[in-house]
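# My questions are about this predicted structure, shown below with the sequence.
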Amino acid sequence: MKPRFETLSNLITAMLDLTKCIVEVKELPSDYITPDTPEMAAVTAHIPTAVYWIIRSIVACAGQILGLIGMGHEYIISTTETWELSSLAHKINSIYNHLLQQLKLCHQLIEEKRQIESYQALVRLMETIHIDNMKVLNRLLIHTKDDQLPLVECPTKRKVSIDVLRRKSVLLLVSDLDVSNEELFLLEQMYRESRQLSSRTESQYEVVWLPIVDRSTPWTEAKEHKFEALQYMMPWFSVHHPSAIDPAVIRYAKEKWDFRKKPILVVLDPQGRVVNQNALHMMWIWGSVAFPFSVAREEALWKEETWRIDLLADSVDPVIPTWIMEQKHICLYGGEDLEWVRKFTALMGAVARAAGIALEMLYVGKSNPKEKARRIISTISVEKLSHTLPDPTLIWFFWVRLESMWHSKMKFGTKVQQDPIMQEIVTMLSFDGSDQGWAVISRGPHMAKAKDETILKCLTEYTTWEPNVPEKSFVVAMNDYLNENRTPYHCNRLILPGEAGRIPEKVVCAECGRRMEEFIMYRCCTD
């Protein structure tokens, strides 16, 4: 008897599941899906058939149940009747599974429409003028109404409400989980520095991390650990978990703020208006002095700037401002050819002594300091050839600031040929794109620069331009010599981090399978 009871029970369960599915279809919100929608039409077309088989199954079940009630234990279900019940259960389950698939398509369509509606509402909200930033922050940081403490104070893990951000400038650090340690370290330094004097205007801002992850891949324990490790390193606020970010906000970040993979720093003013879609570049260039980090402030800062050693390097090493104040000649140089470094530093030192000038030399390496650069730094220190930056992060920072200058200038449509600062930025970046050594010598507003054999030849032939030094100054005389003896041949490469464009968004390394960084190379070579 037990198997036959199970057959009857299975059929009843199947009927109930199918009935619930039909009810769910009828309760689909008409605001998002109408009867003439293909997905809805497909699912409703199967309902009459489903109802027919449910009724037929009810009749079959009723007959069996009545028989059991009337005859009691003496009633024996025949094999034919058992087979009929099993057949009906199979039919009902088949209809249910098909209807369920169609229903999933309907729910998917409804969710897509809700997401579109949510995104459009967010766009309208961001375009509306507000008296403070609460509405905007509520929408960006709170996914569900129940989540009234959406932020985490990273160092303490304490949950807080968005009221801590009220009427403040808010910098949204939008990134995935692949934020570099260098970026975090330097952002943290700038943030802590701005907090040292809370009365300073530059300290009147807060940073909130918005971790945006690829939701098409499963969230793993490794990702959770990585997320928590990054949170632990941050001294500011964070959304408590990547899953708490509304998909509409993720879409907005990608479509309106052009977030791809590299971190961006979106600035909201105290009224919640986006005043800069990415202030990271100006943060690297000017630090907290760039407050309130708006595009208008960025443009104003550039109008005040001239190309000088202060702009190029004074925030990279605290000793540089001291050298500037002492009116010393400052030489920055780089490259990864140790023999060239030895030859250049020896020649530069000898010429400085001959000219009677106070000179300080600083090795700034290459933009992506590898083991070779570290060995050169070690050799320079051991042999006391010149000063070096104490941390590879500072070498990275020197070059990333130059890249940031490029991107910041490009934001305003600056053309290289029309902007002296841009021309100097391109020259410096082309030095980094080469494997050759290079040097920049500066004092006051004047700079001289050259690569490899050109600068060595200039120093070797110092006696040729030495007579001009007393009248013109050392740097100007050197620059004149370099300009007068410029060779027609050159080969310059300018390599910049890739921006969103017509290149593939994702390319993996053939060796290790990791995502490759995107770069754009400009090249000019003459024979």
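It's in.

# Please make it C-alpha for all contacts and neighbour counts, starting now.
Will do.

# any idea which residue sits dead centre in this protein?
residue 263 (2.4 Å; CA atoms, centre = their mean).

# so what's it up against?
By CA atoms under 8 Å, 6 or more residues apart in numbering, residue 263 lies in contact with 173, 174, 175, 176, 179.

# for residue 498, same thing?
Residue 498 neighbours (CA under 8 Å, 6+ apart): 517, 518, 519, 520.

# Can you tell me which of the contacts of residue 263 has the most neighbours?
residue 174 (23 neighbours; other CA atoms under 10 Å).

# Identify the residues contacting that residue.
So residue 174 contacts 209, 210, 211, 212, 259, 263, 264, 265, 266 (CA under 8 Å, 6+ apart).

# and of the contacts of residue 498, the nearest to residue 449?
residue 520 (24.2 Å; CA to CA).

# And the helix or strand the closest one falls within, what does it pack against?
Assigned by DSSP states H and E, residue 520 falls within strand 519-525. Applying 3 or more CA pairs under 8 Å, 6 or more residues apart in numbering; DSSP states H and E, we find strand 519-525 packed against strand 491-497.

# circling back: mind putting the contacts of residue 498 into JSON lines with distance to residue 94 and neighbour count?
Listed next are the contacts of residue 498 as JSON lines, based on distance: CA to CA, whole Å; neighbours: other CA atoms under 10 Å:
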{"residue": "517", "distance to residue 94": "49", "neighbour count": "14"}
{"residue": "518", "distance to residue 94": "50", "neighbour count": "15"}
{"residue": "519", "distance to residue 94": "53", "neighbour count": "11"}
{"residue": "520", "distance to residue 94": "55", "neighbour count": "11"}
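
# hang on, residue 450 in a strand?
Yes - counting by DSSP: H, G, I helix; E, B strand; the rest coil, residue 450 falls inside a strand.

# okay but it is in contact with residue 441, surely?
No - with contact defined as CA atoms under 8 Å, residue 450 does not reach residue 441; the gap is 9.2 Å.

# just checking, next helix/strand downstream of whichever strand or helix holds residue 71?
Assigned by DSSP H and E, residue 71 belongs to helix 47-71. Next helix or strand after helix 47-71 toward the C-terminus (DSSP H and E): helix 79-127.

# Distance from that following helix to the middle of the chain?
36 Å (CA atoms, centre = their mean, to the nearest Å).

# and here's the other structure:
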Amino acid sequence: MAANSENAQEAGKGELSVLTMSDDQIMKKIHATDDDHADETFDADPLFIVAQNILKRATHIVDNMVQGSQPHEENLDEKAPSFSPPLCTLKQLSFEMACKTPGEQTAEKTTMAILNKLKSYSWHAKAALTLAAFSIEYGDFWLLAQLLSSNQLASSVGILKRVPAILKPPSLIRKYSKEIVELNNLIKATMEVINSIFELEKLSIDYTQNVLASTAMGHLPVDVYWAIITIVACTTQMCCLTSDEDTKQGLSPFAGKIKLTLGSLKEQINLIHQQTKEVEAYRMLKKTILRATNIMKVLRALIFAKDNVQQLFDGSTQQLVSIDVLKKKNVLLFFSGLDISTVEISILNPINDGIRNDYQYKIVWIPIVEQWTDDLQKKFALLRSQMVWYTVQYFAPAGGIRFIQKKWKFENKPILVVMNPHGKVEHLNALHMIWVWGMRALPFTKAAEERLVKEPNWIGDIMVGIYPNLQESMNDKDKHIFFYGGKDKDWIQQFEKKAAALENDPVIKKAMVSIQLFCIGKDDHESLGRFWNKIESLFFSKIDKDIKQDTEMQEIQKLLSFKNERGWVIVSNLSKVEVICHGEIILKFLEVFENWKGEVQKIGFKGCFKEYDDKIPEGERPCCRVDVPFTPRYIPKHMKCPHCARVMETRVNFKCCHIDEAI
């Protein structure tokens, strides 16, 4: 009660209690007590080992005395290193802590005095020195207590140390048993904290590049502060107990802080060890994959790690099969999270159908999940039921995930890594070319993609892939197909009205220009998503192959810049792009139809539009903004405007459309 009342009085003086200070406030407070050029030559390890040895035996003696049983010390493994202790420093610290009045404020002032005395030492050494100074007094007291009845010298020295104040009469040790046990337990906990501080210090040296270790070391001064102030409080409580005074040092607030500190340190150390294991697993996996000469070695190392059961789920038979079904095969490794959409799954269905009778190719889905839960397993089972190819069950080896993320650039978006029977990667992500060319992309290698991206007439591959019925129209040399779309329904209606007038105009018909209007995604949202996915995939395929700013690349960038606009139009003839235009410009062009329709027969629709477009001042054109999904491996450092060739401004944009299908 007396201790509590004193703490309350101190708190009432208007001074901020150290027990309620934030870590930042404590860090600021103790910063001045640390020398930036601390003596790193002082080896605190042997000092800490000896202090631990003393306190382990002393606390063991106390436990046995309070419980009334005989001590059993044979299980205490003690190491006694040979070194020269800094005795004068230890005595100064003992003197600094001795005979202080109980209270939080006194403990805080004493702690700051100790930190100033130890200014030239590293933080873990400060903790070890303070603990060692305390261990001398605490160990000496309980050693004398043990020898009191059998050694006359110990009896005499014990009198001066007030040992009999607790042990005689026996009723006193029972009277203070609660306080003694509390003190003893707090000493043990503080030793654990300092031991964790030493372990963290060692980890920071062994793993200098570990970010977690660096972060934890930044917080170390606060951890050391709580260890030292707790040792000061324990010293004061020991003095109160030997004096048999009513006033005691309250230890519970310090015990709470030590518990939190210890929990935090252990959590950080565990995370560092876990991260270190992952780094080592990644290193070994990388070494294995680089040296592998067949695909089975790669897959076993990448997917199954140490698991003995190496099975896949066959979606076509709904049965588990051995991984040996992939031996000597070209394997398409499909990596994704569990947020994959049905559209993204469906893109592989025609590929699976196309390779079904070709036993040299197999598809395997590998779900990337950091931590499996019951709900995620249910979601996995639902997704797996939509796939007719092979699936890896609950893939989770940390080394494999790290490798896939770091070397194969998996960042939540699905990728399709193509690996040949020798375990060599033929393509890091064949999904883009599959989106665009489907089975034409076989054998899904970089060489195949390089050939495909150089082909002209990309609009035919895009449109026929979504709307197979358009094949005949796109092969008609007299037919101009107006593909159009946009975010604004009013714009679409305006365009359709003006384009219909153009289609039925006698001059256009006389010029034998056949016009077909085709709205992308008007009644089919999924088709619109597939259209933009294909356009983006074609963009990434060209970027990946370092295709320069050729005509096709300009057309694709221009179209991507219209993705979020009110409206846009592509005019195609014989699968060739004649015009790609912003919705506002094409409407104005159609409004002045009478001015140019006479030229259609001479220079064609494309020539008429070019003459009109060339006369538009650059300042009157809408701003050009190209939005593409963030994929670090594919995003260029800079991009030229497809309209004026100026270098475009780079911005970061985050987006969610609240649906699974991409748009």
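Nice, thanks for sending it over. As the structure is a computational prediction, the values presented were derived from the model and not from experiment.

# Quick TM-score on the pair, please.
The TM-score (TM-score structural alignment, normalised by the length of structure 1) is 0.69; 429 aligned residues with a CA RMSD of 4.2 Å.

# Translate the residue nearest to the centre of structure 1 into the numbering of structure 2.
When structure 2 is aligned by TM-score structural alignment, residue 263 of structure 1 is paired with residue 414.

# where do the strands sit along the stretch 401-527 of structure 1?
For the stretch 401-527 of structure 1, applying DSSP state E, counting those that start in this stretch gives strands covering 438-443, 446-451, 491-497, 519-525.

# Quick one: those as a markdown table, columns for distance to residue 8 of structure 1 too.
Formatted as a markdown table, the strands of the stretch 401-527 of structure 1 follow (distance: least, CA to CA, whole Å):
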| stretch | distance to residue 8 of structure 1 |
| --- | --- |
| strand 438-443 | 87 |
| strand 446-451 | 89 |
| strand 491-497 | 67 |
| strand 519-525 | 67 |
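
# Out of these, which one sits most buried?
Of all the strands of the stretch 401-527 of structure 1, strand 438-443 has the most neighbours on average by mean count of other CA atoms under 10 Å, namely a mean of 23.

# equivalent range in structure 2 for that one?
Matched against structure 2 by TM-score structural alignment, strand 438-443 of structure 1 falls on residues 568-573.

# before we move on, the earlier item: the helix holding residue 71 of structure 1 packs against which elements?
helix 2-26, helix 79-127.

# which residue numbers in structure 2 go with the helix or strand just after the last one?
For helix 79-127 of structure 1, the succeeding helix or strand toward the C-terminus, using DSSP H and E, is helix 134-141. Under TM-score structural alignment, the alignment places helix 134-141 of structure 1 onto residues 296-303 of structure 2.

# Give me the buried stretch members for that stretch, please.
Residues 296, 297, 298, 299, 300, 301, 302, 303 are the ones in stretch 296-303 of structure 2 that count as buried (16 or more other CA atoms under 10 Å).

# what do you get for stretch 257-274 of structure 2?
For stretch 257-274 of structure 2, using 16+ other CA under 10 Å, the buried residues are 257, 258, 259, 261, 262, 264, 265, 266, 268, 269, 272.

# Save these as CSV, and put in distance to residue 406 of structure 2 too.
Formatted as CSV, the buried residues of stretch 257-274 of structure 2 follow (distance: CA to CA, whole Å):
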residue, distance to residue 406 of structure 2
257, 39
258, 39
259, 37
261, 34
262, 33
264, 29
265, 29
266, 28
268, 24
269, 24
272, 19
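
# mind checking how far residue 300 of structure 1 is from residue 155 of structure 1?
35 Å (CA to CA, to the nearest Å).

# Hmm, I typed the wrong one, I wanted residue 330 of structure 1.
40 Å.

# Neighbour count for those two, which is higher?
residue 330 (21 against 13).

# In a strand, the more buried one, correct?
Yes - the assignment for residue 330 of structure 1 is a strand, going by three-state DSSP.

# Looking at structure 2, name the residue matched to it.
By TM-score structural alignment, residue 330 of structure 1 lines up with residue 481.

# Would you mind measuring from the closest residue to its match other than its chain neighbours to residue 113 of structure 2?
Nearest non-adjacent residue to residue 481 of structure 2, counting by CA to CA, 6 or more residues apart in numbering: residue 516, 4.7 Å away. Look at residue 516 of structure 2 and residue 113 of structure 2: by CA to CA, they are 89 Å apart.

# Same question for residue 222 of structure 2.
For residue 222 of structure 2 relative to residue 113 of structure 2 (CA to CA), the value is 16 Å.

# Could you check which of the two is surrounded by more residues?
Between residue 222 of structure 2 and residue 113, residue 222 has the larger neighbour count (other CA under 10 Å), namely 23 against 16.

# Just want the angle from the strand holding residue 520 of structure 1 to strand 491-497.
Calculated by axes from the mean of the first three to the mean of the last three CA atoms, to 10 degrees, strand 519-525 of structure 1 forms an angle of 170 degrees with strand 491-497.

# Need the residues that contact strand 519-525 of structure 1.
With CA under 8 Å, 6+ apart, strand 519-525 of structure 1 has contacts from 489, 490, 491, 492, 493, 494, 495, 496, 497, 498, 499.
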